[in-house]
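Novice: Coordinates for the following, if possible.
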Amino acid sequence: MQTDIAISRAAILKPINEIAATLSIPPQAVEPYGHFKAKIDLSRVPATGKQGKLILVTAINPTPAGEGKSTTSVGLADALNRIGKRAILCLREPSLGPCFGTKGGAAGGGYAQVVPMEDINLHFTGDFHAITSAHNLLAAMIDNHVHWGNALDIDVRRIVWRRVLDMNDRALRDIAQSLGGPANGYPRESGFDITVASEVMAILCLASDLEDLEARLGRIVVAYTRGKQPVTARDLKADGAMAVLLAQAVKPNLVQTLEGNPAFVHGGPFANIAHGCNSVIATRAALGLGDYVVTEAGFGADLGAEKFFDIKCRQSGLKPSAAVIVATVRALKMNGGVAKADLGIADPEAVRRGGVNLARHIENVRQFGVPAIVAINKFSTDTEAELEVIREIAAAQGSEAILCTHWADGGVGAQALAEKVAELCDHATPQFAPLYDDGLSLFDKINTVATRIYRAEEAIADPGVHAQLKRWEDAGFGALPVCMAKTQYSFSTDPAKLGAPTGHVVPVREVRLSAGAGFVVAICGEIMTMPGLPRVPAAESIRFGANGEIEGLF
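Specialist: Below you'll find the model as predicted:
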């Protein structure tokens, strides 16, 4: 089969105004960026009064074997439209870091892609650049305030706002800044995170509108005074200018799938130290324009789905109707102890051993009152005996596993899944509820996720962490949800513990307040907020070919 980029380039795309017209979006609300992508000015879109069905696509714990969550999201949206349902896709925007690093882009794959693939995976409509600029403007205003007298009494040892860049660059993780004498400010240690790890990104994706965005920006805690009192972006009078920089970025981006169906691709927060979902603004817009909305959450269901339910849905009032859990034979065999080099060898018993991972994810999603179905993303090496094991595992959990071939066949390869998902949405009676109440203490919320989702014995933390959480509760932040930052590869904090481990503990080594985004981050283990490039980065293969077209993107 052709490469993703070749398939994308061969597609005949519809003008973006035609895609908007299928959703009854008036021309005056469409702000084109070229011929095939556009910003949508929602203030010019008449309210429809409708509320579509929200479908979350999540997955088992990710492995090097691949699961195909984004590809399945695209395939499902295309398939729903094929069976006569008015469906809209809502995805996150890709970061340049993974595009030039190891992971590649995030526009789907094979014949289940959003297009134009090159544009989406590179600069797109400039949203990430706007977020980078707004974040770094705030950083500059902190240092400038200290330089010109420090009227807020900021303790330069307690400035917690770092700078960001949308690139993998390990050399910037920890830096010494403001060297070179008094004219350059007060020397101190700091560093850079990747843009998707910025609280500004999380804020953009949780804000309900531009006014809410500015209010959230103002609540960002950037530093502490010598008396240990928080200093916010509003204290520095930075919130207004930051909002101005984000005025275009807050508008959702409209593109299309290879089959010409509408897709909102907007926002892209980290799935570890943030909630890993596309914007609330885009999701709500889609729910008002379509009958079914397909969206996804980062990593496996233990991180992505939990945060989708406990953070995004809690803050926005969204109520999902169904969930799809993506699994592959190859990934389950890895969870069953098979080495990557041996995944092509048929081994139903390894699938069964690794299937405990899938079973637990089904159990966990159902804890939220959301009915779940399993999508088997088929590889050519899969055997019928291996596929049957997955069906048995799903059935034992009261669910159903549906074979999908959307990567090779497009929407037609996910039609069986679409029929089942539509039936779930139309006839099931989900009783969605977050995992914990707002009134629990912050540490009790952390412990609830650790014990009920990760199946740990308990969460533990040293007295300093408990004291910090208590200070935040006393300051009025106790009702916030928690955002667990741990390895995505395991239910535990040890990436080597595959399958469905139990009896472990979840050590919380640090907590961070994201007051603007509206959650408290619990750092469990080592979390990298500025990745590095691999030994052979994807960037080495990306270039213009002889015909002037981009090569090497995937």
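Novice: When you work out contacts or count neighbours from here on, use the C-alpha atoms and nothing else.
Specialist: Will do.
Novice: so what's D169 closest to, chain neighbours aside?
Specialist: The shortest distance from D169 to any non-neighbouring residue, by Cα to Cα, 6 or more residues apart in numbering, is to G532 (5.1 Å).
Novice: Please, which helix or strand holds that neighbour?
Specialist: Following DSSP states H and E, one finds G532 outside all helices and strands.
Novice: What separation is there between it and S190?
Specialist: Per Cα to Cα, to the nearest Å, G532 is found 17 Å from S190.
Novice: Now do the residue nearest to D169: how many residues are near it, please.
Specialist: For G532, the tally of surrounding residues (other Cα atoms under 10 Å) stands at 19.
Novice: quick one, what contacts it?
Specialist: By Cα atoms under 8 Å, 6 or more residues apart in numbering, G532 lies in contact with 101, 168-170.
Novice: go with 10 Å
Specialist: By Cα atoms under 10 Å, 6 or more residues apart in numbering, the residues touching G532 are 97-98, 101-102, 167-173.
Novice: how distant is stretch 404-417 from the center of its chain?
Specialist: Averaging C-alpha positions (Cα atoms, centre = their mean, to the nearest Å) puts stretch 404-417 23 Å from its chain's average.
Novice: Could you tell me the end-to-end distance of that stretch?
Specialist: 7 Å.
Novice: Leaving out sequence neighbours, find the closest residue to H275.
Specialist: For H275, the spatially nearest residue (Cα to Cα, 6+ apart) is K307, at 5.4 Å.
Novice: cool, L343 as well?
Specialist: Leaving aside its chain neighbours, L343 sits nearest to R330 (5.9 Å; criterion: Cα to Cα, 6+ apart).
Novice: which strands and helices sit next to the helix or strand harbouring that neighbour?
Specialist: In this structure, R330 sits in helix 329-335 according to DSSP H and E. Helix 329-335 sits against helix 348-367, strand 372-377, helix 384-396, with contacts defined as 3 or more Cα pairs under 10 Å, 6 or more residues apart in numbering; DSSP states H and E.
Novice: right, and these - which one's nearest E18?
Specialist: strand 372-377 (31.0 Å; Cα to Cα).
Novice: ok so, going back, wait, the residue nearest to L343 sits on K340?
Specialist: Yes - R330 is in contact with K340 according to Cα atoms under 10 Å; the separation is 8.4 Å.
Novice: Determine the residues that are contacts of both of these two.
Specialist: Common neighbours of R330 and K340, using Cα under 10 Å, 6+ apart, are 63-65.
Novice: one more, for comparison:
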Amino acid sequence: MKRILEVVLELGIPEEFFIPYGWYVGKVKWNYYKEIQNNPSGKLILVSAMNPTPYGEGKTTTTIGLGDAIRRLSYRSFVCIREPSMGPVFGIKGGAVGGGKAKVVPEDIINLHFTGDIHAVTSAHNLLSALIDNHIYHGNELSIDVRQIFWKRCLDMNDRQLRFIVSGLGGRANGIPREDGFDITAASEVMAIISLSRNISELKERLGNIVIGINKNGMPVLCKDIGAQGSMSVVLKDAISPNLVQTLEGTPAFVHGGPFANIAHGANSLIATEMALKLSDYVITEAGFGVDLGAEKFFNIKCRLGNIKPSAVVIVVSVRALKFHGGIKKDLEGENIEAIKKGLPNLLHHVDVIRDVFKLPVVVALNRFPKDSEREIEYVLSELRDRNIRVAISEVYEKGGLGGIQLAQEVIKAIEEDKNEFSYLYDLNESYKDKIDKICKRVYGAREVIFSESAKEDLKRIESWGFVNLPVCMAKTQYSLSDNPKLLGRPEDFVINVQGVKISGGAGFLVVYTGNIMTMPGLPKVPSAYNMDLDENGNIIGLL
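Specialist: Just a heads-up that it's a prediction; the model follows:
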């Protein structure tokens, strides 16, 4: 690894705008963007995927490897990804720094405490929780209905025991007894706010607009009614600044922000992306899960807010993912052309959404695994090329940037040669039902959208509170285009069931629930934590 100050020097960032966190990690101050806002902007490449499988398709690895490959072609490239949450690190998913020879480093620091951003989000979130209960204890001047407090507590750890709790027990001196619970920090609205705020003023305004609950008259109570936004912003003063690291090949990388891809927009911070665009020729970033969840929100929420026009989209696919969507759950390593054929419509649907709905150039990255047969690889390549779909093999896990040269060349050709008429799916002044209908029918391919009575009441109440003309953030399973995780492939004639709607007033979007979305994960029977340890020299072992 290069010393981080060397990376800063190569980028031309003045030292007064940089905060070092040791030899290999640092932060670029949020207000540096003012200094470079008139620089020409680079090209933004979004890496997405088909509907993911439990085995992982290598989206983050592809994102990092593509950044290295473009840099090998003598362009200035920049990688922008989300910060890992410690919950999944100690659970089953592991870290989120890429894999093989396509990683951001130092991986142990990034995967664990990093620069303390997630701790800061946890503390700011729980500060608001404490101030709410303190307000109630000291007379409840705002007449908050203790049965309708939306704001839970949070923790950056998988702990199912904390999903539903009763707090304030032990007598009057210990608070007012009420039902409560914990979310994982990545699911906190504060995390979404950090990822969408570009300066301190925006940060405080968004924090102030968090809806913490309802008063006894049925009206919303906001964070600014409690008076918490100022102290919360103090806790978050450094967390708003992007974290700068590097890839194994020395490509600069911002690893900043980590909102959930289900109940939030699932992308790295807006300020990091905007800053990177002013410092490079090509910025490679990713959005959570597949096109249906990640890319749709990236376009309609993040790009809209930042007035960003993407230049191309890469859809990551693997042979084993195609087999899985073709109905094969076991023996994914055995050659099976028929299963690939059955699973291909899932990929083709995602390609069509990017090309026909959002009108962007698209390239399929076929992430090659060691057990893939030549016949399987050639079948996928020929099927896509016969449909005039750009495709390239990616071998960045095994070969680093060198294994992504073909993909990088294809992506640059798509940007230079293919039509780009990027447009949002809906206008903000459309009704919420129309926005939801467009997402479900045009992006997911649903036949119909059915709203439960409680969802209709939620919408009516939120609009009566004055929350109108906001983008929509769909909370749906990532494993299927439908709201049923068992409907794999390209389901047809299905219905999306909207079960509830909530307002994220600070983040600035409506969250629409189509199923039971877990905001506090649990640990598996044998969590990854059991495999981790320190050796006698203090080195971490077993961290994936």
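Novice: if we can go back for a sec, now do the contacts for the counterpart of the residue nearest to L343 of the first structure in the second structure.
Specialist: Under the alignment by TM-score structural alignment, R330 of the first structure pairs with R320 in the second structure. R320 of the second structure is in contact with 53, 55-57, 326, 328-329, 331-336, 339-340, 343, 367-369, 371-372, 376, counting by Cα under 10 Å, 6+ apart.
Novice: What number of residues are in the vicinity of A29 of the first structure?
Specialist: 18.
Novice: Find the nearest non-adjacent residue to the equivalent of it over in the second structure, please.
Specialist: When the second structure is aligned by TM-score structural alignment, the residue opposite A29 of the first structure is F17. Spatially, and ignoring its direct neighbours in sequence, F17 of the second structure is nearest to K29 (5.2 Å; Cα to Cα, 6+ apart).
Novice: Surely L206 of the first structure is in contact with K307?
Specialist: No - L206 of the first structure lies out of contact with K307 (Cα under 10 Å); the separation is 12.0 Å.
Novice: Now do the shared contacts for those two.
Specialist: Joint contacts of L206 of the first structure and K307 (Cα under 10 Å, 6+ apart) are 275, 277, 313.
Novice: Near the aligned residue in the second structure for the last one, how many other residues are there?
Specialist: Across the two structures, C313 of the first structure finds its equivalent in C303 of the second structure, going by TM-score structural alignment. As a burial measure, C303 of the second structure scores 15 neighbours (other Cα under 10 Å).
Novice: which SS class is C303 of the second structure?
Specialist: Under DSSP: H, G, I helix; E, B strand; the rest coil, C303 of the second structure falls in the helix class.
Novice: how close does the residue nearest to it when sequence neighbours are not counted get to E35 of the second structure?
Specialist: Nearest non-adjacent residue to C303 of the second structure, counting by Cα to Cα, 6+ apart: K309, 6.7 Å away. Remark: distance between K309 of the second structure and E35 of the second structure (Cα to Cα) = 21 Å.
Novice: Kindly report the same for E205 of the second structure.
Specialist: 23 Å.
Novice: Name all residues that make contact with V211 of the second structure.
Specialist: Here V211 of the second structure is in contact with 149-151, 189, 220-225, 502-506 (criterion: Cα under 10 Å, 6+ apart).
Novice: residue contacts, the spatially most central residue of the first structure?
Specialist: For the first structure, G276 is the residue whose C-alpha lies nearest the centre (Cα atoms, centre = their mean; 2.4 Å). Listed by Cα under 10 Å, 6+ apart, the contact partners of G276 of the first structure are 92, 196-197, 202, 205, 267-270, 296-299, 303-305, 307-308, 312.
Novice: Next: V319 of the second structure.
Specialist: Contact analysis of V319 of the second structure by Cα under 10 Å, 6+ apart lists 57, 332-333, 335-337, 339-340, 343-344, 366-369, 371-373, 376-377, 379-380.
Novice: out of the shared contacts of R330 and K340 of the first structure, who's nearest V57 of the first structure?
Specialist: Using Cα to Cα, T63 comes nearest to V57 of the first structure of the shared contacts of R330 and K340 of the first structure, at 16.9 Å.
Novice: To what extent is the counterpart of that closest one in the second structure buried, counted in neighbours?
Specialist: Under the alignment (TM-score structural alignment), T63 of the first structure pairs with T53 of the second structure. By other Cα under 10 Å, 18 other residues sit near T53 of the second structure.
Novice: Pretty sure T53 of the second structure sits against G326.
Specialist: No - between T53 of the second structure and G326 there is no contact under Cα under 10 Å: 11.7 Å.
Novice: Need the residues touching each of those two.
Specialist: With Cα under 10 Å, 6+ apart as the test, T53 of the second structure and G326 both reach 320, 488.
Novice: returning to that earlier point: between E205 and E35 of the second structure, which is the more surrounded one?
Specialist: E205 (18 against 10).
Novice: After alignment, which residue of the first structure pairs with that one?
Specialist: By TM-score structural alignment, E205 of the second structure lines up with A215.
Novice: residues touching that match, list them.
Specialist: A215 of the first structure neighbours (Cα under 10 Å, 6+ apart): 203, 207, 234, 239-240, 243, 516.
Novice: Which ones among those map onto helices?
Specialist: Of the positions in the contacts of A215 of the first structure, 203, 239-240, 243 sit in helices, assigned by DSSP state H.
Novice: Let me know the closest of these to A467 of the first structure.
Specialist: Taking Cα to Cα as the measure, A467 of the first structure sits nearest to I203 out of these, at 26.2 Å.
Novice: Now which residue in the second structure aligns to the closest one?
Specialist: Aligned partner of I203 of the first structure by TM-score structural alignment: I193.
Novice: hang on, isn't that match packed against I271?
Specialist: No - I193 of the second structure lies out of contact with I271 (Cα under 10 Å); the separation is 11.5 Å.
Novice: So which residues of the stretch 101-250 of the second structure form strands?
Specialist: 102-105, 144-149, 153-155, 165-167, 178-180, 182-184, 211-215, 220-222, 243-247 (DSSP state E, counting those that start in this stretch).
Novice: Make TSV out of those and add distance to E410 of the second structure.
Specialist: Below are these laid out as TSV (distance: least, Cα to Cα, whole Å):
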stretch	distance to E410 of the second structure
strand 102-105	19
strand 144-149	51
strand 153-155	42
strand 165-167	52
strand 178-180	51
strand 182-184	39
strand 211-215	45
strand 220-222	48
strand 243-247	22
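Novice: how about these, which one is nearest M518 of the second structure?
Specialist: strand 182-184 (8.7 Å).
Novice: what's the mean deviation for that closest one versus the first structure?
Specialist: Here the mean offset of strand 182-184 of the second structure against the first structure after fitting is 0.2 Å, by mean Cα distance after the TM-score superposition for the first structure.
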